[in-house]
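Asks: Compute the structure for the input listed below.
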Amino acid sequence: MWKQFIGKLSWKSLKSSSGGGGGGGYSPPAAKPSPLSPRANGAAAVKPNVSPPPAAGAEGRSREDAFVQKVNICCVVFDFSDRGKDSTEKERKRQVLMSLVDCIGAVEEPLTEAMIAACVRMFAINLFRVFPPKVRSSTTASETEEDEPFFDPSWYHLQVVYELLLRFVTSPMVDAKAARKYMDSSFISRLLDLFDSDDPRERDCLKTILHRIYGKFMGNRPFIRKAVSNIFYRFVFETDHHNGIAELLEVFGSVISGFAKPLKEEHKLFLWKALIPLHKPKTVGVYLPQLTYCITQFIEKETKLAGTVIRGLLKYWPVTNSQKEMMFLGELEEVLELTDMAEFQKCMVPLFRRIANCLNSSHFQVAERALFLWNNEHLFDMITQNHQVILPIIYPALERNTRWHWNQSVLNVTLNVRKMFLDMDERLLLACQNNFQAEEEKRAATEERRRLMWEQLERNAAGAFHPVITTDTSFPAPPSSAPLVAPTVT
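Replies: Below is the predicted model:
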């Protein structure tokens, strides 16, 4: 395999390709590879120092030299905004990249440290870049819709680089201990920055690669979790925009499912400080399925976290956004399905106060979605066992719907829920009805007093008002002809 690989290497093409293209240049690695330091795009290209082919007896050395030299060919970065510019050199580079993909996939001997260093350096030069500033529309987009996807013109080459990186990470011939010296925290941090790419194809590749890196480089796992948490913090509390939240959550859904029981305190803090605040942004609909999956994985690992999640949902519950409120109700139902009785009883009072507000929503879909919670068997069983606490909270909302809600479908479902409570405990429901009637009468009396008071104020304001001027005779008024005397200063 390596003899064929060395035979494909063209020394003439290596010399010519070093000066082509408008991207960043490269320099061949020294005998002792230096730490990762990717070059920025736009640097001047440097002509590699190409030595004649080694002697036939040094096959191991020639194998390493040929691989490194071929990787160095791929370190030249071109300008892909102009398709016609340097087309020959671009195609040559792509062919070399594809040959490297085949080589790493079929290699039978471990890669040396110099080969690993050259590969990581090439990945950094080709992938790490600064994205152009994003131009956003002035109109407010829907919370569940992404911006128009952007397709990077350089994806024709980037796709092969990502394929090579994936083969490199998953190859058993790449020693994890040696590779970790170069795929360090700086490399991973810049790799995570690429998740903000506008190109969905790039984010999909990064998702797979990050998952493989997390699985292979165990020493980097705490740093990856901390770095992703920082991305979530910046998104929620600073920028309010990031393209790759859904992909990062998809990776962490798999990571969370692998957490050992009992959960570490670090993992619980990740749930409370990083995941639950993700309900705050208005674009939560874009990544809500992935977020819900991560949260339910935590609850399945430790059911005591259900109360924490429910309190977090109530903290960030939308007040004026009906579309977002419906999404919260859907997620709440999934969480309640995994909640046991002890945790349910801890938070059922504030929970059903919020549900009562949803029942009286003028948006019929919100009210209908809240009423459909009673169709969930697990939730219905918990409500039945705690109906003496829940019914007094929920009954006023049900009664208001039956009297004043404008939507017929909401009215019908409300009557069904009311009948369920009637079958549970008729005496308690009648007591709640009497209390509601008394409260309504008290409220009506208060409203009448307020109306009469305002009418009295309006009559006073509308009546004729004649000011009465009284003369105080205790102090004589000065004569009108008396001259004004300026005060003397002593």
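Asks: make it CA atoms for all contacts and neighbour counts henceforth
Replies: OK.
Asks: and stretch 417-428, how far from the chain's centre?
Replies: 42 Å (Cα atoms, centre = their mean, to the nearest Å).
Asks: Count the residues that sit near R369.
Replies: 18 (other Cα atoms under 10 Å).
Asks: So it sits against M327, correct?
Replies: No. In this structure, R369 is not within contact of M327 by Cα atoms under 8 Å, at 9.6 Å.
Asks: distance of C294 from H267?
Replies: Counting by Cα to Cα, to the nearest Å, the separation of C294 from H267 is 12 Å.
Asks: Same question for L127.
Replies: 31 Å.
Asks: Repeat that for N386.
Replies: For N386, the distance to H267 - Cα to Cα - is 32 Å.
Asks: Please provide the structure for the following sequence as well, for comparison with the first:
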Amino acid sequence: MDYSEKTSDIPEPKICISTSDFEHLEQRQTFYENYLEYLRGPEIESNKERGLIEQNVVPKILAQLDTELDEEREYLKAILCCAYQMCSGLRAYIQSEINNVFFRCIHETEQVDGIPELLEVFAEIIGGYEVPLKAEQEQFLVDILLPMHKLDNLEFYPTELVKCITQYLEKNNLLAGPLIVGLLRFWPKMSTKKEVLFIEELEGILEMADWLQFDVIQEPLFRQIAKCMSSTSSRVAEQALYLWVNPVVLSLVEANYEIIMPIVFPALHVISHNKWVEDIMDLALQVLSMFLRMDKNLFKELAFNFEAEREKGKQFELEREMRWKKVYELEAKNRALHFKDQKLQSTSQKLKFEFKIYPESIIEELKSELREPKHKLHQIYRPYAGSRKHSVQMKSTIRNFLLNVEKNEKT
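Replies: All right, here's what the predicted structure looks like:
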């Protein structure tokens, strides 16, 4: 019997990736190796055309990437790269699915596991872009790569993110301007680790930037660098000062020192006198000496203006202290007057209350009985009080009031 005809009629099974049946890493590792061998085979394109590789493979790979096992993520990254290279019809779909994972990471979950591997995959994808870049390809830089800098877990994938940005700059160095503006927009305020990473990335971008765009971004850029040099964190201040050692940055500063020196001079002057770390003070003095060599007259003018501004600041502080001292004195006087007014007001309110309880006829009667003995007055007041304690208080208050009335009538 000829079995060749029988076997040719049997359809080949479709390839799918699912690790739910493999509980141990060794079993999954064998599965991944076999799948990689299949993808690298010579018949991959013909199998793709017959539908043996389907689109539902890509979401399963991306879902499996969210694992804590580094070795497993490396296998999945290799599978994803191989599928992108070998299956041209799946490339657009793979890019869109990876973009969806990045969007969820930025706006929803902030997933960490698998993000470095996906960035490495996308770095290879960016490396294959043709020049000039298309608008949608540059949009990925603005919509995904720049917003990923604001995430709290940036320290888990800085190298891979910088690699993607470097690939873009190699294709078009005019993107350095928007990149620097985006970094300044997402510059961290509370994390010193992220600030150090931002400065390192900024240095790499400046090395590949186009000088034509430097005039537009130099002022906000060096304002931020001055803030970093004045940081209370020694790591941030030191990393910012090391920028001045870079020859590319030095050449940019020498070409635009008239604009840059007034921006950074106050910070450098304060650091050179007040910083508690000796290495940072030495770096600041080196930068100041470099500025002195560039333009002595401008340096002296900036130093004079700085001292004048500092004297103005001291004078302003003294005047402010004097103004606050006057405010405190006025407040104390007002408090004393307010206390007297409250005392008088409480006394008048008590008298008004007594007049409401005791009619004028009773007060006249009390006037006539003022010189009577105390036991007789006690008998007079008793009908008009609710309790003994209240009666005694009322009697003393009205008695004092009537005595004052008689004194006024005599005078």
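Asks: Where in the first structure does the helix or strand hosting H375 of the second structure align, residue-wise?
Replies: Under the criterion of DSSP states H and E, H375 of the second structure resides in helix 374-381. Counting by TM-score structural alignment, helix 374-381 of the second structure pairs with no residue of the first structure.
Asks: just stretch 114-121 of the second structure next, same as before
Replies: Mapped onto the first structure using TM-score structural alignment, stretch 114-121 of the second structure covers residues 244-251.
Asks: and for that stretch, what are the contacting residues?
Replies: 195-197, 203-204, 207-208, 210-211, 228, 232, 286-288, 290-291, 294 (Cα atoms under 8 Å, 6 or more residues apart in numbering).
Asks: rerun at 7 Å
Replies: Stretch 244-251 of the first structure is contacted by residues F195, D196, R203, K207, H211, Y287, Q290, L291 when judged by Cα atoms under 7 Å, 6 or more residues apart in numbering.
Asks: Three-state assignment for the counterpart of the last one in the second structure, please.
Replies: Meaning L291 of the first structure. Aligning on TM-score structural alignment places L291 of the first structure opposite L161 in the second structure. Following DSSP: H, G, I helix; E, B strand; the rest coil, the label given to L161 of the second structure is helix.
Asks: quick one: contacts for L161 of the second structure?
Replies: L161 of the second structure is in contact with L119, counting by Cα under 7 Å, 6+ apart.
Asks: where's it relative to G128 of the second structure, distance?
Replies: Distance of L161 of the second structure to G128 of the second structure, computed by Cα to Cα: 17 Å.
Asks: elements contacting the helix holding H375 of the second structure?
Replies: Under the contact criterion of 3 or more Cα pairs under 7 Å, 6 or more residues apart in numbering; DSSP states H and E, the helices and strands touching helix 374-381 of the second structure comprise an empty set.
Asks: which of the residues in that helix are buried?
Replies: L377, Y381 (16 or more other Cα atoms under 10 Å).
Asks: Run the chain-centre distance for that helix.
Replies: Distance of helix 374-381 of the second structure from its chain centroid, counting by Cα atoms, centre = their mean, is 78 Å.
Asks: And stretch 261-273 of the second structure, by the same measure?
Replies: With Cα atoms, centre = their mean as the basis, stretch 261-273 of the second structure stands 25 Å off its chain's centre.
Asks: can you tell me what part of the first structure it aligns to?
Replies: Counting by TM-score structural alignment, stretch 261-273 of the second structure falls onto residues 391-403 of the first structure.
Asks: Mean per-residue distance, the matching stretch versus the second structure.
Replies: Superposed on the second structure, stretch 391-403 of the first structure shows a mean distance of 0.8 Å to its aligned residues (mean Cα distance after the TM-score superposition for the first structure).
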